[in-house]
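*Asks:* Sequence plus the predicted model coming up.
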Amino acid sequence: MTESRRAILLAAMLGTMGTLHFLVPRPFDRIIPKALPGNARTWTYVSGAGELGTALLIAIPKTRRLGGLLAAMLFVAVFPGNVQMALDAKTTQSRLVAIARLPLQWPLVKWALRVRDRRD
């Protein structure tokens, strides 16, 4: 797979998730850490907008380097939400799924940094 395709795939993933923050916000509201000030829905929309903006930056070759860096930072920033999801899980199965997702965040960071550092 070419580096350009890897970047477009990352942009598509981020764009899809960002869109879901607006279309189906309730599941995202539930994983906003309670320690954050303000309304969970506001954080859901802010993080969705961040994902959409980052997707756009990655999709445009001239801004791809910045987009890759911001995507890596975004993946690190949402990690506490993923931890919160594991802590708040109501069933053993959902808790195990949430815990299993935690280490997957780091390959996403690596992918984003690869997009930042590579050129076709």
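*Replies:* Sure thing, it's come through. Since the model is a prediction, treat every value here as computed from it, not as a measurement. Numbers count the residues shown, from 1 in each chain.
*Asks:* switch to C-alpha atoms for all contacts and neighbour counts from now on
*Replies:* Will do.
*Asks:* Spatially, which residue comes closest to residue 72, not counting chain neighbours?
*Replies:* Excluding the flanking residues, the one nearest residue 72 by Cα to Cα, 6 or more residues apart in numbering is residue 109, at 4.5 Å.
*Asks:* contacting residues for that neighbour?
*Replies:* 71-73, 75-76 (Cα atoms under 8 Å, 6 or more residues apart in numbering).
*Asks:* and it, what helix or strand is that in?
*Replies:* Following DSSP states H and E, one finds residue 109 within helix 105-117.
*Asks:* tell me which residues in that helix are buried?
*Replies:* 105, 108-109, 111-116 (16 or more other Cα atoms under 10 Å).
*Asks:* In addition, the following structure is provided for comparison:
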Amino acid sequence: MIKAVFRIILAVFYGFAGYAHIARPEPFLLITPPWVPAPDAVIFWTGVAEIAGAIGLLQPFSRALRQAAGIGLALYALCVWPANIHHFAMDMASADGGMGLGYHIPRMIAQPVLIWLALWAGEVWGKPRKGV
């Protein structure tokens, strides 16, 4: 039961984030590292990936699809970590100190938690239990 609740929470989180990437890409473009090619397309497709992962986590019929969604979202979180690190460095170097360590440190800690949560909620780790 708890895994199902976290699966829903994670799906809502990624569904909203995916929508935000598509509907309002500007804030994401600002933190995209300069070495990322075609940043507009990358931001758009990351939004699509987040939405697809959210849908995959929520579907009740195929454990394999939930697992694929969990793996995909975990890999996604790993791949966007450099953008979060870039944002951290860029923001903290700004004249006003940016959003501060109180924002960036939890965000850095959250990334591995999101990776683990995607794998756990996507049933990649752990034996499935009846009713979960």
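*Replies:* Everything's here; your move. Keep in mind the model is a prediction, meaning the values are calculated, not measured.
*Asks:* Next, the contact list for the most centrally placed residue in structure 1, please.
*Replies:* Among the residues of structure 1, the one closest to the centroid is residue 75, at 5.0 Å (Cα atoms, centre = their mean). By Cα under 8 Å, 6+ apart, the contact set of residue 75 of structure 1 is 105-106, 108-109.
*Asks:* again, 7 Å this time
*Replies:* 105, 108-109 (Cα atoms under 7 Å, 6 or more residues apart in numbering).
*Asks:* What sits closest to the residue mapped onto residue 80 of structure 1 from structure 2 if chain neighbours are left out?
*Replies:* Aligned counterpart of residue 80 of structure 1 in structure 2: residue 82 (TM-score structural alignment). Closest residue in space to residue 82 of structure 2, ignoring its immediate chain neighbours: residue 33 at 7.7 Å, by Cα to Cα, 6+ apart.
*Asks:* you'd agree the one you found is up against residue 86?
*Replies:* Yes: Residue 33 of structure 2 is within contact range of residue 86, at 6.1 Å (criterion: Cα atoms under 7 Å).
*Asks:* Could you pull out the helices in structure 1 for me?
*Replies:* Counting by DSSP state H, structure 1 has these helices, from start to end: 3-23, 26-30, 40-59, 64-77, 79-88, 92-101, 105-117.
*Asks:* any idea how far residue 126 of structure 2 is from residue 16 of structure 2?
*Replies:* Relative to residue 126 of structure 2, residue 16 of structure 2 is positioned 27 Å away (Cα to Cα, to the nearest Å).
*Asks:* more crowded one of those two?
*Replies:* residue 16 (15 against 10; other Cα atoms under 10 Å).
*Asks:* Not counting its neighbours along the chain, what's nearest that one?
*Replies:* Using Cα to Cα, 6+ apart, the nearest residue to residue 16 of structure 2 is residue 51, at 7.9 Å.
*Asks:* Neighbours of the one you found, how many?
*Replies:* Around residue 51 of structure 2 there are 23 residues (other Cα under 10 Å).
*Asks:* Against residue 73 of structure 2, how distant is it?
*Replies:* For residue 51 of structure 2, the distance to residue 73 of structure 2 - Cα to Cα - is 10 Å.
*Asks:* joint contacts of those two?
*Replies:* By Cα under 7 Å, 6+ apart, no residue touches both residue 51 of structure 2 and residue 73.
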